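1. Structure here, sequence nowhere to be found:
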């Protein structure tokens, strides 16, 4: 298994909240990948424009570089397999991806209720269109977010423990 984790999923799935709660449980530091975006990416998303792969590559490299440190949890959409591969390569060590999965309706409602975030709800459809859920051959677990935060964290911990047993 790994001691480097990426909480992944579409915008609004709860990466920041889960990361803040999961960090102490794993004895790991949480870092929000949104904080690593260059100002140009944030401005583009704030205008309602989806990022291109060219926009994402430097950011994904930085995400991976941050994960080179052990005992780290980082929130990053990591929507496509190629993005996850790039992050892992930049980290130089195994990275476990924790997919926070939920329906469009659930996540859209959460996004509409949050204040002060640069990502508009209008981009959610493009996020779901881009999403490639992790496959069985990837170092990843998937957890339903259609439950209270404590349940999400408990599910993650149980799945990570089960993976360590394999």
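-> Great, that's in hand. From a predicted model like this one, the values you see are computed outputs, not experimental measurements.

2. make it CA atoms for all contacts and neighbour counts henceforth
-> Will do.

3. ok, longest helix in this structure?
-> Longest helix of the chain, by residue count under DSSP state H: helix 149-164.

4. buried stuff in that one?
-> Buried positions in helix 149-164, judged by neighbour count with 16 or more other CA atoms under 10 Å: 152, 153, 155, 156, 159, 160.

5. my read: the first one touches residue 143, true?
-> Spelled out, that is residue 152. Yes - the criterion here is CA atoms under 8 Å, and residue 152 meets it with residue 143 at 6.8 Å.

6. hmm, back to that, how far is the longest helix of the chain from where the chain is centred?
-> Distance of helix 149-164 from the chain centroid (CA atoms, centre = their mean, to the nearest Å) equals 16 Å.

7. now stretch 66-85
-> Worked out by CA atoms, centre = their mean, stretch 66-85 lies 7 Å from the chain centre.

8. Other residues contacting it?
-> Contact with stretch 66-85 is made by 3-11, 15-16, 19, 23, 26-34, 60, 63, 90-93, 95, 97, 127, 130-134, as judged by CA atoms under 8 Å, 6 or more residues apart in numbering.

9. show me where the chain has strands.
-> Applying DSSP state E to the chain gives strands spanning 4-8, 29-32, 72-75, 96-101, 140-144.

10. Can you tell me what sits against the first one?
-> To tie it back to what came earlier, the one meant is strand 4-8. Contacts of strand 4-8 (CA under 8 Å, 6+ apart): 15, 18-19, 67, 69-79, 94-100.

11. make it 6 Å
-> Strand 4-8 has contacts (CA atoms under 6 Å, 6 or more residues apart in numbering) with 15, 70-78, 95-99.

12. Scan the residues you listed and report the most crowded one.
-> Taking other CA atoms under 10 Å as the neighbour criterion, residue 73 ranks highest of the contacts of strand 4-8 with 30 neighbours.

13. what separates that residue from residue 131, distance-wise?
-> 20 Å (CA to CA, to the nearest Å).

14. same thing with residue 150?
-> From residue 150 to residue 131 the distance is 25 Å (CA to CA).

15. swap in residue 67?
-> 22 Å.

16. try it against this one:
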């Protein structure tokens, strides 16, 4: 699958347990591009806070988002297509990520940073988080799910693709790839 644009980012977003890393990895493989997980950019202090069940503050999040923005800007400038798994729960967080596109004008559509929200019912999210906790697979405890759901802001003007993430990963990835063609990020496949 050949890229059309000289550098773009597809952010797979949602609350913890939505499947961002799984879908992001599958999409990056299908699109033959790089995958980044925003969790890898969190400093140990943020991870420790979350492990203890303490929600991150804005002061905790802003340096993390700025670090992500810097990494994405470099990839866009180098003409690379990148899939990023990132919660990106609030509109202002997404605007920070959009600013990694050197051509982005704040408050306007047209950024080469696109967002895909993985929609999952609360019961399914809680079940997934409990399984991860039991298996020791992630630092985010189920107790923080409610705080993440409260932070989630979706504004229709942002044109965020929303996907039912209770479907199998192959179906989800195909839905997203179809949108990448429509967004003119990749050629038809």
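-> Received it, and whenever you're ready, just let me know what you need. None of the values given here were measured: they were computed from a predicted structure.

17. thinking again about what came up before, state the span of structure 2 onto which the longest helix of structure 1 is aligned.
-> Mapped onto structure 2 using TM-score structural alignment, helix 149-164 of structure 1 covers residues 169-184.

18. Distance to residue 118 of structure 1 added to the strands of structure 1, as JSON lines?
-> Shown next, in JSON lines, are those (distance: least, CA to CA, whole Å):
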{"stretch": "strand 4-8", "distance to residue 118 of structure 1": "18"}
{"stretch": "strand 29-32", "distance to residue 118 of structure 1": "14"}
{"stretch": "strand 72-75", "distance to residue 118 of structure 1": "15"}
{"stretch": "strand 96-101", "distance to residue 118 of structure 1": "20"}
{"stretch": "strand 140-144", "distance to residue 118 of structure 1": "24"}
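
19. of these, which approaches residue 114 of structure 1 most closely?
-> Checking the strands of structure 1 against residue 114 of structure 1 by CA to CA gives strand 29-32 as the closest, at 16.3 Å.

20. List the contacts of the closest one.
-> 19, 23, 72, 73, 74, 75.

21. now do stretch 123-139 of structure 2
-> 17, 51, 142.

22. Could you tell me how far the corresponding residue of structure 2 for residue 78 of structure 1 is located from residue 39 of structure 2?
-> Taking TM-score structural alignment, the alignment pairs residue 78 of structure 1 with residue 88 from structure 2. If you measure residue 88 of structure 2 against residue 39 of structure 2 using CA to CA, the figure is 11 Å.

23. likewise residue 142 of structure 2?
-> Going from residue 142 of structure 2 to residue 39 of structure 2 by CA to CA gives 16 Å.

24. So which of those two has more stuff around it?
-> Using other CA under 10 Å as the criterion, residue 142 of structure 2 and residue 39 rank with residue 142 on top: 19 against 16.

25. Enumerate every residue touching that one.
-> Here residue 142 of structure 2 is in contact with residue 129 (criterion: CA under 6 Å, 6+ apart).

26. now swap in the one 10 residues further on and tell me
-> With contacts taken as CA under 6 Å, 6+ apart, residue 152 of structure 2 has the following neighbours: 89, 90.

27. and the residue of structure 2 positioned farthest from its centre, what helix or strand is that in?
-> Relative to the mean C-alpha coordinate of structure 2, counting by CA atoms, centre = their mean, the farthest residue is residue 134 (24.1 Å). Using DSSP states H and E, the element containing residue 134 of structure 2 is helix 122-135.

28. can you pull the buried residues of that helix?
-> 125, 126, 128, 129, 130, 132.

29. The fifth one -> structure 1?
-> Yep, that's residue 130 of structure 2 we're talking about. Match for residue 130 of structure 2 (TM-score structural alignment): residue 112.

30. how close does that match get to residue 121 of structure 1?
-> 7 Å.

31. As CSV, the buried residues of helix 149-164 of structure 1 with distance to residue 52 of structure 1 would be great.
-> What follows is these, written out as CSV (distance: CA to CA, whole Å):
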residue, distance to residue 52 of structure 1
152, 30
153, 31
155, 33
156, 30
159, 32
160, 32
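
32. So which of these is the closest to residue 50 of structure 1?
-> residue 152 (28.1 Å).

33. ok, for that closest one, nearest residue in space, not its chain neighbours?
-> In space, and not counting its chain neighbours, residue 152 of structure 1 is closest to residue 145: 6.2 Å by CA to CA, 6 or more residues apart in numbering.

34. and that neighbour, how many residues sit next to it?
-> 21.

35. residues in structure 2 matched by stretch 14-29 of structure 1, start to end?
-> So stretch 14-29 of structure 1 sits over residues 19-34 in structure 2, by TM-score structural alignment.

36. Can you give me the buried ones in that stretch?
-> For stretch 19-34 of structure 2, by 16+ other CA under 10 Å, it's 19, 20, 21, 23, 24, 25, 26, 27, 28, 31, 33, 34.
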